[in-house]
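Trainee: missing the sequence, but the structure's below:
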């Protein structure tokens, strides 16, 4: 009986350690940030957990140095660089609790246990036409509907005349 009680106590202790480690990782993930500056220093971006933009600073000179579409591109690239930095922090935090062979980036992307063929976009479906299955593009129906509606309106126009 004492041996059973000791096993239960050991299991509970392991569970408590695992929960504390999980809580620690959760706190670390919640505090992940990334910061980046544009090459010319005119734009600074800060992102928080999940790559969410939480700060954007533009130099007054940014409006004079860049045309609007160029400035938009600089902002997007700077935010992406900040998000990449935050992603690295996320991967490092997760690496502490993942098995060594697990890729944290794949885990975050949701593809850790999938082969590329399993998560690649597939825009086809199999249709059974009775005698054999046929693969067709999913957008074929949309094209047909557009053609049919165009044809329907053509027929309506002929009937009205």
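Mentor: Sure, I can see it. Here the structure is a predicted model, which means the values were calculated and not measured. Residues are numbered from 1 along each chain as shown.
Trainee: every contact and neighbour count from this point should use C-alpha atoms.
Mentor: OK.
Trainee: chain neighbours aside, what residue packs nearest to residue 89?
Mentor: The shortest distance from residue 89 to any non-neighbouring residue, by Cα to Cα, 6 or more residues apart in numbering, is to residue 32 (6.1 Å).
Trainee: same thing with residue 54?
Mentor: Residue 54 sits nearest to residue 47 (Cα to Cα, 6+ apart), 5.1 Å away.
Trainee: what's the spacing between that neighbour and residue 126?
Mentor: 43 Å (Cα to Cα, to the nearest Å).
Trainee: try residue 80
Mentor: Residue 80 is 38 Å from residue 126, by Cα to Cα.
Trainee: who's more crowded, those two?
Mentor: Per other Cα atoms under 10 Å, whichever of residue 80 and residue 126 has more neighbours is residue 80, with 20 against 12.
Trainee: second structure follows, compare the two:
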């Protein structure tokens, strides 16, 4: 059996301490993160102010407000399009706000905040594979 390498052991210990600290931070702050996400509301108004959309952390529609002149200012098809576009902007703003809240607790190097922003699970798995030195077998 080869002798233990003190430098390698110190490096492993340092990495373990880092990962453990990240885990502890996550565990200690997950309750606050859940409360923040549950209470998150993002409000976006159309450029003309006729439509205001409020969505939650998952982009779910919470409230829709139409200005009293919205029907007079826009034909029905144009108003529907304005509502849809404003809702999409609000959904994207909610994704960004959610990712920012998660990034306070979950380390960026995990890829989770970026996954929330882009929804690319493949990129997250490739990052993990690179970190672990995994190469796909063919």
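Mentor: Right, received. Where do you want to start? These figures come from a predicted structure and were not determined experimentally.
Trainee: rewinding a little: ok, now which ones touch the residue nearest to residue 89 of structure 1?
Mentor: Residues near residue 32 of structure 1 by Cα atoms under 8 Å, 6 or more residues apart in numbering: 48, 49, 86, 89, 90.
Trainee: give the aligned equivalent of it in structure 2.
Mentor: Aligning on TM-score structural alignment places residue 32 of structure 1 opposite residue 40 in structure 2.
Trainee: do residue 54 of structure 1 as well
Mentor: That one, residue 54 of structure 1, aligns with residue 62 by TM-score structural alignment.
Trainee: need the strands for structure 1, in chain order.
Mentor: Counting by DSSP state E, one finds strands in structure 1 at the ranges 34-37, 43-47, 53-58, 124-128, 133-137.
Trainee: remind me, longest helix of structure 2?
Mentor: Scanning structure 2 for the longest helix, with DSSP state H as the assignment, gives helix 6-39.
Trainee: separation between the residue nearest to residue 89 of structure 1 and residue 90 of structure 1?
Mentor: Distance, residue 32 of structure 1 to residue 90 of structure 1, by Cα to Cα: 7 Å.
Trainee: list the residues that contact both of the two?
Mentor: Common neighbours of residue 32 of structure 1 and residue 90, counting by Cα under 8 Å, 6+ apart, are residue 49.
Trainee: need the contact list for the spatially most central residue of structure 2.
Mentor: Taking Cα atoms, centre = their mean, the centroid of structure 2 lies closest to residue 99, which sits 2.6 Å from it. Neighbouring residues of residue 99 of structure 2 by Cα under 8 Å, 6+ apart: 113, 114, 116, 117.
Trainee: dump those into JSON lines; add distance to residue 105 of structure 2 and neighbour count as well.
Mentor: JSON lines is the format used below for the contacts of residue 99 of structure 2 (distance: Cα to Cα, whole Å; neighbours: other Cα atoms under 10 Å):
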{"residue": "113", "distance to residue 105 of structure 2": "10", "neighbour count": "23"}
{"residue": "114", "distance to residue 105 of structure 2": "13", "neighbour count": "20"}
{"residue": "116", "distance to residue 105 of structure 2": "14", "neighbour count": "18"}
{"residue": "117", "distance to residue 105 of structure 2": "16", "neighbour count": "17"}
